[in-house]
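# take a look and give me a structure for this.
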Amino acid sequence: MRIRGAVLEEIGRPRPFADSRPISVCDLELDPPGPGELLVRIEAAGLCHSDLSVVDGNRVRPVPMLLGHEAAGRVEARGAGVSDVAVGDRVVMTFLPRCGECAGCAADGRMPCSAGSAANNEGVLLGGGRRLSRGGDSVHHHLGVSGFATHAVVDRRSVVTVGDDVPPEIAAVLGCAVLTGGGAVLNAAHPAPGDSIMVVGLGGVGMAAVLAAVSLGYGDVIGVDAMPEKLSTATELGATAVLTPTELAARGVRADVVVEAAGNARAFETAVAATAPGGTTVTVGLPSPDARSAISPLALVAEARTIVGSYLGSAVPSRDIPIYAQMWREGRLPVEKLVSSCITLDEINRGMDELADGHAIRQVVVFD
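Got it, this is the predicted structure:
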């Protein structure tokens, strides 16, 4: 079938992307779903730093690639062997499918799936191969989803069903920002009652971590970011204190749990330094592969502190997404507050500029 999607043509074009236009919105051919796959009509897709990191070259992926990994939509067709998802179901995409058989899948979310990671690196679906083409040439899938398009064919293991009562833009954000930020708190940090929680870097993932910490009623929740408007938003979300990195260093504030969600080496150093004795630093940001940080090993030993790396919030999506959806239904997790704007697919290059400039929390592409 013919679809319309946003294809990254070349990595590393100069800013502003609105002028250099590394992403082309064009027509493509999409094959029918194969065994164990689904055809999904995309309803909404969020812009995330994991998309931007491919555009700017921090994460090198094969091109041309149809971007987008945080998305939700309706199932329109099922491939052979799929019986537990119905046509018409609303599904949330997850960008790291789980094969259910490897050592990573046996680690209860702590480790990525090795087969899913390999497929993502190659730009193919978990079951193998590509379903996208343009002019007879194959187009790579982004993280098994390629959600910046009117339709997608995905592996069954790349989706989780949610109820019709969860709006598409909410459902989309559950699949990455909430899964990663919320999971950094719930799955990786394991805070005790009364523990203070600090979040360094208040983008979509960081704000989701703030939301989760506030909703679960631990101790103080502290937001740290260099941009005043993001500090104001964190306060609106319920943070008990907000600080710039400079204010944090000057005041010497520390917390029992510190989540680093900025994705750069300096933010990681800031998060480690702000972790209280006996506390835990959880890093979920994805900096450039050549980034390096300097920390004191003695401080870790002398203060009995822990550093935890957490990919996708150490999540098991089939377990965790329904939990977050229910928290949203109960009014405990107002995910809609993470959506800073809704845009069209044709605005995708400008949207990447907004993301790179740090002005947006979550822009969501909304399809008719």
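# please make it C-alpha for all contacts and neighbour counts, starting now.
Will do.
# tell me the buried residues in stretch 21-35?
By neighbour count with 16 or more other C-alpha atoms under 10 Å, stretch 21-35 contains the buried residues 21-25, 27-30, 32-34.
# in strands only, show me those.
23-25, 27-30 (DSSP state E).
# tell me the contacts of the nearest residue to Leu243 once chain neighbours are set aside?
Distances taken as C-alpha to C-alpha, 6 or more residues apart in numbering put Val224 closest to Leu243, at 4.9 Å, once the chain neighbours are dropped. Contact partners of Val224, counting by C-alpha atoms under 8 Å, 6 or more residues apart in numbering, are 198-202, 231, 242-245, 248.
# relative to Gly279, which of these is nearest.
Proximity of these to Gly279 (C-alpha to C-alpha) peaks at Met198, which lies at 11.1 Å.
# ok, that closest one to Gly204 distance?
From Met198 across to Gly204, the span is 15 Å (C-alpha to C-alpha, to the nearest Å).
# in a strand, Leu125, correct?
No. Counting by DSSP: H, G, I helix; E, B strand; the rest coil, Leu125 is not part of a strand but coil.
# for it, which non-adjacent residue is spatially closest?
Gly144 (5.0 Å).
# that neighbour: neighbouring residues, count only.
33 (other C-alpha atoms under 10 Å).
# tell me where the stretch 201-350 of the chain has strands.
221-224, 241-243, 255-260, 275-283, 306-309, 339-343 (DSSP state E, counting those that start in this stretch).
# so which of those is nearest Gly358?
strand 339-343 (11.7 Å).
# and that closest one, how far out from the chain's middle?
16 Å (C-alpha atoms, centre = their mean, to the nearest Å).
# in it, what's buried?
For strand 339-343, the neighbour count (16+ other C-alpha under 10 Å) marks 339, 342-343 as buried.
# how about this one, so we can line them up?
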Amino acid sequence: MLTRAAICWERNTPWSVEEIELDPPKAGEVLVRLVASGLCHSDEHIRNGHMPWELPMIGGHEGAGVVEEVGPGVTTVAPGDHVVLAFIPACGRCPSCSTGAQNLCDLGMYMADGYQVTDHTARHHARGVDLRVACMVGTFAEHTTVNEAHCVPVDPDLPLELACLLACGVVTGWGAAVNTGGVVAGDTVVVVGAGGIGMNAIQGAALAGAERILAIDPVALKREKAIGFGATHTASDATEGFALLQELTRGRLADVVINTKSEGEGADIAISLGLAGKRGKVVVTNLHEAGDQQVTMNALDLTVMEKQVRGSCFGSANPRRDIPRLLDLHRSGKLQLEELVSHRYKLDEVNQGYDDQVQGRSIRGVLTL
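Presented below is the predicted three-dimensional model:
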């Protein structure tokens, strides 16, 4: 079939929205008509080369839509089902999935490849060449073909332009606080970066019962919005945040510090460890440039203060459990989704969406497809 998608052909060039050829699903695959896709900063990492995946590539990994066709052997979804496309697949059978770590499913090893996990070939084509797709889903498109392991069925009464946010950002931020950070009632939590991931880390910490939540971001708009998602205090940088923490906690500092900046740097780890108190946890969920090999920290902090640095991928979540559970929290009014969406864009406006993000004018943009 013919459909349209936003393609990155070369580094540091705009997304090109154009017609593509899409193959029907093969065994274990699903054809999805996409309804919406979130604009996550990780796709900018693909475009600018900080994630040096091979091009050309259709962008987008935070999508939701309606199943239109299934290939042979598909058993978990059927035509007409509403699905969120989790950016990391969950096969349910590998050692990670079977021990409750679906976010680390072995099928994720093929993510950088950008082709289908079944046979490592392309279903998407344009200008006479095969196209890779971001995280094996490629949601900056009107239709896509994916492995059924990406498809998480959701109730049809939920707006897909909100449900799409759970394909990455909401689960990643919420889980960084609740799962990886282990926030409990009474904790003091710092969230460094109040964007699409950070706002959900704030929501997760608030739902877990944190007493104080400090949002650090240089953008005044984001600091203001953070209060609405559960932050109790804000600061424009770590220096200001450290002074405020000392005052609020009588010098004990934070129990959990969550790094959610759009782009991490090696020096951030030391800064965040400085905000953490004894036995404090620093959770790293934001992406660093692939070539960033130098991490700065005071290793003595790890010993004499028992501080910890923890990585968090997809919020250490089990998407087949957590996506429906978080949507239930939204349905009951305990998790904000509509408030996360700063702007809605058409597919042809994808570059404007990222310009708004980079300039600090949006929290989360959504493509309505």
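# returning to that earlier point: out of the strands of the stretch 201-350 of the first structure, flag the one nearest Asp84 of the first structure.
strand 339-343 (30.5 Å).
# so that closest one corresponds to what in the second structure?
Aligned by TM-score structural alignment, strand 339-343 of the first structure corresponds to residues 341-345 of the second structure.
# again, but for stretch 135-142 of the first structure
Residue span in the second structure matched to stretch 135-142 of the first structure, by TM-score structural alignment: 127-134.
# buried residues in the matching stretch?
For stretch 127-134 of the second structure, using 16+ other C-alpha under 10 Å, the buried residues are 130-134.
# same deal with stretch 104-122 of the second structure?
Neighbour-count burial for stretch 104-122 of the second structure, counted by 16+ other C-alpha under 10 Å, picks out 104-108, 111-117, 122.
# also stretch 294-313 of the first structure?
Buried residues in stretch 294-313 of the first structure (16+ other C-alpha under 10 Å): 300, 305-307, 309-313.
# span of it from start to end?
Start-to-end, stretch 294-313 of the first structure (C-alpha to C-alpha) is 24 Å.
# hang on, Val199 of the first structure is in a helix, isn't it?
No. Applying three-state DSSP, one finds Val199 of the first structure to be strand, outside a helix.
# which residues does the aligned residue in the second structure for it contact?
Alignment note (TM-score structural alignment): Val199 of the first structure maps to Val191 of the second structure. For Val191 of the second structure, the contact set (C-alpha under 8 Å, 6+ apart) comprises 198, 201-202, 213-216, 257-260.
# mind running it again at 6 Å?
Val191 of the second structure is in contact with 215, 257-258, counting by C-alpha atoms under 6 Å, 6 or more residues apart in numbering.
# ditto for Met93 of the first structure
71-72, 158-159, 175.
# in JSON lines: the residues you listed, plus neighbour count and distance to Asn58 of the first structure.
Below are the contacts of Met93 of the first structure laid out as JSON lines (neighbours: other C-alpha atoms under 10 Å; distance: C-alpha to C-alpha, whole Å):
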{"residue": "Ala71", "neighbour count": "34", "distance to Asn58 of the first structure": "22"}
{"residue": "Ala72", "neighbour count": "32", "distance to Asn58 of the first structure": "26"}
{"residue": "Ser158", "neighbour count": "25", "distance to Asn58 of the first structure": "24"}
{"residue": "Val159", "neighbour count": "27", "distance to Asn58 of the first structure": "26"}
{"residue": "Gly175", "neighbour count": "28", "distance to Asn58 of the first structure": "22"}
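# secondary structure and distance to Ser318 of the first structure for those residues - can I get that in a markdown table?
Shown next, in a markdown table, are the contacts of Met93 of the first structure (DSSP: H, G, I helix; E, B strand; the rest coil; distance: C-alpha to C-alpha, whole Å):
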| residue | secondary structure | distance to Ser318 of the first structure |
| --- | --- | --- |
| Ala71 | strand | 15 |
| Ala72 | strand | 14 |
| Ser158 | helix | 10 |
| Val159 | strand | 8 |
| Gly175 | helix | 10 |
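# so, if you compare those residues, which one comes nearest to Gly279 of the first structure?
When these are compared for distance to Gly279 of the first structure (C-alpha to C-alpha), Gly175 wins out at 28.0 Å.
# surely the closest one touches Val91?
No. Applying C-alpha atoms under 6 Å, one finds Gly175 of the first structure not in contact with Val91, separated by 9.6 Å.
# so how far is Ile197 of the first structure from the residue of the first structure positioned farthest from its centre?
When distances are taken from the C-alpha mean of the first structure, Ala302 lies farthest, 34.1 Å away, according to C-alpha atoms, centre = their mean. Note on Ala302 of the first structure: its distance to Ile197 of the first structure, by C-alpha to C-alpha, is 21 Å.
# same deal with Asp137 of the first structure?
Where Ile197 of the first structure is concerned, Asp137 of the first structure sits at a distance of 49 Å (C-alpha to C-alpha).
# what about the counterpart of Gly217 of the first structure in the second structure, distance to Leu85 of the second structure?
In the second structure, the residue paired with Gly217 of the first structure is Gly209, using TM-score structural alignment. Separation of Gly209 of the second structure from Leu85 of the second structure (C-alpha to C-alpha): 30 Å.
# same check, this time on Ala290 of the second structure
For Ala290 of the second structure, the distance to Leu85 of the second structure - C-alpha to C-alpha - is 25 Å.
# now Leu300 of the second structure
Going from Leu300 of the second structure to Leu85 of the second structure by C-alpha to C-alpha gives 42 Å.
# for Leu287 of the second structure, same thing?
20 Å.
# Asp292 of the second structure now?
Asp292 of the second structure is 29 Å from Leu85 of the second structure, by C-alpha to C-alpha.
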